[in-house]
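Enquirer: What follows is a predicted protein model with its sequence.
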Amino acid sequence: MEGLSGADADLVVYLHPSKSMKVSQGILRELSSLLFKFNKTFGGVLLAYDVNILDKQAKILSGVHPYFGLRLKANLLLFSPKSDMLLEGKVVKLSQESIHVIVLGFSSAIIATENIRGEFKYKTKDEEELFASRSHKRHVIKIGTMIRFSVKSFDEEILHIIGSLMPAHTGSIRWLDRNLEEISEFERSATKSRDRECQEDKTVDEGATPLSYNNHIKKSKKRRNKEG
C-alpha cells in the first residue's frame, strides 16, 4: 500500500527530573504521545518507532523546571497519503450514497457515489447492501470487503480521507489480485479502441482537404465560363 514510509530521525526528548530513575520509560511515554497524530515535523502520522539512546549522560536544561534532554536516534514508520495514491482499507458501512472505510485501523475514509465509477451498481441482495460490478459479476463490494481506492484529499487534523473508485485498478482487493491480467487486457483494448477512433478521425480530416480543393477548382472554372 502506498502512503507508508520509513524515516531516520535525530531527536531530543526532554524529561522531568522525576523521570531520571526511569529514563527509558519516560522516553517511551513521550514518543507514545505522538502516535496516530499528524506531525508537521515528520510530515506524516507516526505509526511506530524504534529508538536508540545516544546520550550516556543527560544534559540539564536551566529554567523554572530543570528538565533534562536526551538525544535519540529513531527509526519511524509514517503514514502520509497524497492525492492519487492507492490505499487499502476495510469497508465498515455502505449505503446507496457512500462507502465508509477504515484504513490501518485508525483513519476513516469515505467514497461518495460521485466518486464511484459507473461500472458499480448499488443493490440489495438477501437484505445485504452492496455495490456489484456490471462488467464482472464476481466483483462485489460489501461490508467487510477489503478494497483498494485512490486518494482525492486528506484532512490532517482529523485524519479523514476522501477516496475514489474511479480508476479501473480500484475495487475489491481479492478480486483485483485474481484478475490483474484481465484488467490490463481491458485497459489495452480501451487504449487501442481510442487510438483507432483517433486514426479514423484523422483520415477523414485529411481526405476533406483535397475534396474541398477540387470543389473550389470546379467552382472557379464555372465562374470563368460564365464571365466569358
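Expert: Yes, it's here. Numbers count the residues shown, from 1 in each chain.

Enquirer: rest of the way, CA atoms for contacts and neighbours
Expert: OK.

Enquirer: Contacts only, for residue 174.
Expert: Going by C-alpha atoms under 8 Å, 6 or more residues apart in numbering, residue 174 touches residue 146.

Enquirer: structure B:
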Amino acid sequence: MEGLKLSEAELMVYIHPSKSRNVFQAICRELSSLLFQYNESFDGVLLAYDASVKSKQAKILSGLHPYFGVRVNTRLLLFDPKPNSLVEGEIVKISAESVHVIVLGFSAAVVTDVDIREEFKYRVRDGEGSFVSRSHKRHVLKLGTMLRLQVQSFDEEVMHIAGSLIPENTGCVKWLEKHSEEALHTDRDHKRRKLA
C-alpha cells in the first residue's frame, strides 16, 4: 500500500523536571501524544515510533517552567497518502451513491458514484447492496471486502480520504491479485509456446 513511509529523525523532546526519574518513560509519553494526528513537522500522521536516547546529557531551558531537552533518535512510521497513490481498506458501508471504507483502522475514505467506473453496477440481494462488475462477474464490492482505491485528496484535519475507483488497478484486492496472477501465468504459457 502506498502512503506509508518509514522515516528516521533526531528529535529534541522537552520534559518537565518532575519526570526526570524515568526519562525514557517521559519520552515515550510525549511521543505517544502525537500518535494518530497529522504533524506538519513529520509531514504525515504518526502511526508508530521506535525511540532511543542519543546521549545522557540534557539541555536545561530557562523560563517559568525549567524543562530540559533530551536528544532522541527515532524511527517513525508515517501515513501521508498523496493524490493518485493507492490505499487499501475495508468496506464498512455501501449504497448506490457511495462506498465507505476504513483505511488502516482509523482513516475514513469515501468513493462517490461519480468516481466509480461504469463497469460496476449497483445491485441489492437479500437486503444487502453491492457493486458487481459487468465484465467480470466475480469482481464484487460488498461489505467486508478489502478495497484498493486511488486517493484524490486527503484532509489532514479529520483524516478523511476522497477516493476513486476509475483506474483499472482499483477494486477488490483479492480479485485484483488473483487476476494479475492469472495474467502472469497466461503470459508465461504464451512465451513458452513461442519458444517451443
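Expert: Structure received. The model shown is predicted, which means the values in this text are computed figures rather than measured ones.

Enquirer: Got a TM-score for the pair?
Expert: TM-score of the superposed chains, computed with TM-score structural alignment, normalised by the length of structure 2, equals 0.91; 184 aligned residues with a C-alpha RMSD of 1.2 Å.

Enquirer: where along structure 2 do the helices fall?
Expert: 23-32, 173-195 (DSSP state H).

Enquirer: Nearest approach to residue 100 of structure 2 belongs to which of those?
Expert: helix 173-195 (15.5 Å; C-alpha to C-alpha).

Enquirer: Which positions within the closest one qualify as buried?
Expert: By neighbour count on 16 or more other C-alpha atoms under 10 Å, the buried set for helix 173-195 of structure 2 is 173, 175-176.

Enquirer: now stretch 77-92 of structure 1
Expert: Buried residues in stretch 77-92 of structure 1, counted by 16+ other C-alpha under 10 Å: 77-82, 85-91.

Enquirer: if we look at stretch 55-72 of structure 2, which residues are touching it?
Expert: Around stretch 55-72 of structure 2, the neighbours that count as contacts under C-alpha under 8 Å, 6+ apart are 10-17, 51-54.

Enquirer: make it 10 Å
Expert: With contact meaning C-alpha atoms under 10 Å, 6 or more residues apart in numbering, stretch 55-72 of structure 2 is reached by 9-20, 23-24, 27, 50-54, 73.

Enquirer: go on, stretch 125-138 of structure 2?
Expert: With contact meaning C-alpha under 10 Å, 6+ apart, stretch 125-138 of structure 2 is reached by 93-96, 99, 116-124, 139-143, 171-172, 175.

Enquirer: What's the PyMOL line that selects buried ones from those residues?
Expert: In PyMOL syntax, the buried subset of the contacts of stretch 125-138 of structure 2 is picked out as below (16+ other C-alpha under 10 Å):
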select buried, resi 93+94+95+99+116+117+120+122+139+140+141+142+143+171+172+175
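
Enquirer: out of the contacts of stretch 125-138 of structure 2, which are inside strands?
Expert: Among these, the members falling in strands (DSSP state E) are 93-94, 99, 120-124, 140-141, 171-172.

Enquirer: got JSON lines for the residues you listed, with distance to residue 182 of structure 2 too?
Expert: Shown next, in JSON lines, are those (distance: C-alpha to C-alpha, whole Å):
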{"residue": "93", "distance to residue 182 of structure 2": "30"}
{"residue": "94", "distance to residue 182 of structure 2": "29"}
{"residue": "99", "distance to residue 182 of structure 2": "27"}
{"residue": "120", "distance to residue 182 of structure 2": "21"}
{"residue": "121", "distance to residue 182 of structure 2": "24"}
{"residue": "122", "distance to residue 182 of structure 2": "26"}
{"residue": "123", "distance to residue 182 of structure 2": "27"}
{"residue": "124", "distance to residue 182 of structure 2": "29"}
{"residue": "140", "distance to residue 182 of structure 2": "18"}
{"residue": "141", "distance to residue 182 of structure 2": "20"}
{"residue": "171", "distance to residue 182 of structure 2": "16"}
{"residue": "172", "distance to residue 182 of structure 2": "15"}
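
Enquirer: between the buried residues of stretch 77-92 of structure 1, which is nearest residue 205 of structure 1?
Expert: Of all the buried residues of stretch 77-92 of structure 1, residue 205 of structure 1 sits closest to residue 85, with 39.5 Å by C-alpha to C-alpha.

Enquirer: hang on, isn't the closest one packed against residue 1?
Expert: Yes: applying C-alpha atoms under 10 Å, one finds residue 85 of structure 1 in contact with residue 1, separated by 8.7 Å.

Enquirer: for structure 1, what spans make up the strands?
Expert: Ranges of strands in structure 1, per DSSP E, are 4-15, 38-39, 44-53, 59-60, 68-79, 86-94, 98-103, 107-112, 120-125, 128-133, 140-142, 146-155, 160-164, 171-172.

Enquirer: Quick check: which of those strands is buried the most?
Expert: Greatest average neighbour count among the strands of structure 1 goes to strand 171-172 (a mean of 24), per mean count of other C-alpha atoms under 10 Å.

Enquirer: what's the mean distance for it versus structure 2?
Expert: Here the mean offset of strand 171-172 of structure 1 against structure 2 after fitting is 0.3 Å, by mean C-alpha distance after the TM-score superposition for structure 1.

Enquirer: who are the neighbours of that strand, in terms of helices and strands?
Expert: Using 3 or more C-alpha pairs under 10 Å, 6 or more residues apart in numbering; DSSP states H and E, the elements in contact with strand 171-172 of structure 1 are strand 86-94, strand 140-142, strand 146-155.

Enquirer: CSV please, covering these and showing distance to residue 226 of structure 1.
Expert: Below are those laid out as CSV (distance: least, C-alpha to C-alpha, whole Å):
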stretch, distance to residue 226 of structure 1
strand 86-94, 72
strand 140-142, 73
strand 146-155, 68
